[in-house]
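K.L.:
give me a model of this one.
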Amino acid sequence: MINKSKIESCRPICKELKIFTVICSFIFETLCLFRKYNIYQVRNSNFHGYDTRRKDDFYIFQCNTSLYEKSVVNMSIRLHNSLPSELKVLGDFKKFKRALKSFLLYNPFYSLSEFFTYGQ
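P.N.:
Coordinates of the predicted model:
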């Protein structure tokens, strides 16, 4: 299609052509679903009477089964908590969606673990 060898990385190509990787597409759709429908509202500040570093993040309940650990709700909470802070604070859904799309197009991720460790 664009005359690249099989062993070359697709990251620069994804950036150049402005297309999502499969993982970025999953992240985008999951976070849009999470933000649009306000699936979950329990924050860490609900459990502490004092300020903590992650007080504005959503609380992740303990997972006793792998089914719940891989569920859309749990995964969307983990994905949202891993976002950069400038994306988390966007209140308007359209602005959030636009900013998330540009973030994911600029940073093509190949795995969820790569996304979770971004910025740490």
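K.L.:
going forward, measure contacts between C-alpha atoms and count neighbours the same way
P.N.:
Will do.
K.L.:
tell me where the chain has helices.
P.N.:
Secondary structure of the chain (DSSP state H): helices at 11-17, 22-37, 66-69, 72-81, 85-88, 93-106, 112-116.
K.L.:
next, the buried residues of the first one.
P.N.:
Neighbour counts over helix 11-17 (16 or more other CA atoms under 10 Å) mark 11, 14, 15 as buried.
K.L.:
again with the third one
P.N.:
Within helix 66-69, the residues that count as buried by 16+ other CA under 10 Å are residue 69.
K.L.:
for the helices of the chain, which one ends up most surrounded?
P.N.:
With neighbours taken as mean count of other CA atoms under 10 Å, the helices of the chain reach their highest mean count in helix 72-81, at a mean of 19.
K.L.:
got the angle between it and helix 22-37?
P.N.:
Computed by axes from the mean of the first three to the mean of the last three CA atoms, to 10 degrees, the angle separating helix 72-81 from helix 22-37 equals 100 degrees.
K.L.:
list the helices and strands helix 72-81 packs on?
P.N.:
Counting contacts by 3 or more CA pairs under 8 Å, 6 or more residues apart in numbering; DSSP states H and E, helix 72-81 is packed against helix 22-37.
K.L.:
what angle sits between the helix it packs on and helix 93-106?
P.N.:
Angle of helix 22-37 versus helix 93-106, following the same axes, to 10 degrees, is 170 degrees.
K.L.:
before we go on, could you also do this sequence so I can check it against the first one:
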Amino acid sequence: MAALTQHAHALEARHGLTVHADLRAEPDLDPDAQAAAYRVAQEALHNVVKHARAAQVWLSLSQTGDMVTLHVRDDGRGFDPGAQGRGTLGQRSMRERASGAGGTLVVDSAPGQGSAVTLTLPRGRA
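P.N.:
Okay, here's the model as predicted:
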């Protein structure tokens, strides 16, 4: 996920965010799942910049057993996910990417509490 590390550094430089990145070894994902993980992270980080008014973002990628988990959390203003029905176009896009790669996406937020996006994908190479 070298591209994700570069993206995080660019966000820091361009938008003055502090990005706490914990991106260990390259995850054991097939190319489609790896692309989905990158695109979901990219969209989640874009949402932080565009909507959250956050000062800090935590970005992590971990592999446990048969699962790879991508977690993006911010200290921004948060929102009420239930008030958006099925979510914004960006959220729907992230959910579709997760589903298409055999994974799940959870968006957790509350007004004044920041937001967290968690993508879980099955590991393994095609």
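K.L.:
next, the TM-score between them, please.
P.N.:
For this chain pair, the superposition-based TM-score is 0.29 by TM-score structural alignment, normalised by the length of structure 1; 61 aligned residues with a CA RMSD of 4.6 Å.
K.L.:
doesn't residue 72 make contact with residue 20 of structure 2?
P.N.:
No. Between residue 20 of structure 2 and residue 72 there is no contact under CA atoms under 8 Å: 9.9 Å.
K.L.:
who has more neighbours, the two?
P.N.:
Set residue 20 of structure 2 next to residue 72 and count neighbours by other CA atoms under 10 Å: residue 72 wins out with 23 against 16.
K.L.:
assess the claim that the more buried one and residue 43 are in contact.
P.N.:
No. Checked against CA under 8 Å, the pair residue 72 of structure 2 and residue 43 is beyond contact range at 10.2 Å.
K.L.:
show me what the biggest helix by length in structure 2 is packed against.
P.N.:
When structure 2 is parsed with DSSP H, its longest helix is helix 31-47. Here helix 31-47 of structure 2 is seen to pack against helix 2-15, strand 67-74, helix 89-100, strand 115-122 when contacts are counted using 3+ CA pairs under 8 Å, 6+ apart.
K.L.:
coming back round to it: closest one of the buried residues of helix 11-17 of structure 1 to residue 30 of structure 1?
P.N.:
residue 14 (20.1 Å; CA to CA).
K.L.:
can you put the buried residues of helix 11-17 of structure 1 in CSV and add distance to residue 88 of structure 1?
P.N.:
Converted to CSV, the buried residues of helix 11-17 of structure 1 look like this (distance: CA to CA, whole Å):
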residue, distance to residue 88 of structure 1
11, 25
14, 24
15, 23
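K.L.:
ok, back up a step: give the buried residues for the helix or strand just after the longest helix of structure 2.
P.N.:
Counting by DSSP states H and E, the element after helix 31-47 of structure 2 in chain order, helix or strand, is strand 56-64. Within strand 56-64 of structure 2, the residues that qualify as buried by neighbour count (16+ other CA under 10 Å) are 56, 57, 58, 59, 60, 61, 62, 63.
K.L.:
how much space separates the first one from residue 18 of structure 2?
P.N.:
Using CA to CA, to the nearest Å, one obtains 5 Å as the distance from residue 56 of structure 2 to residue 18 of structure 2.
K.L.:
repeat for the last one
P.N.:
In this view, residue 63 of structure 2 and residue 18 of structure 2 are 24 Å apart by CA to CA.
K.L.:
residue 119 of structure 2 too?
P.N.:
Going from residue 119 of structure 2 to residue 18 of structure 2 by CA to CA gives 21 Å.
K.L.:
ok, these two, which is more surrounded?
P.N.:
residue 119 (24 against 17).
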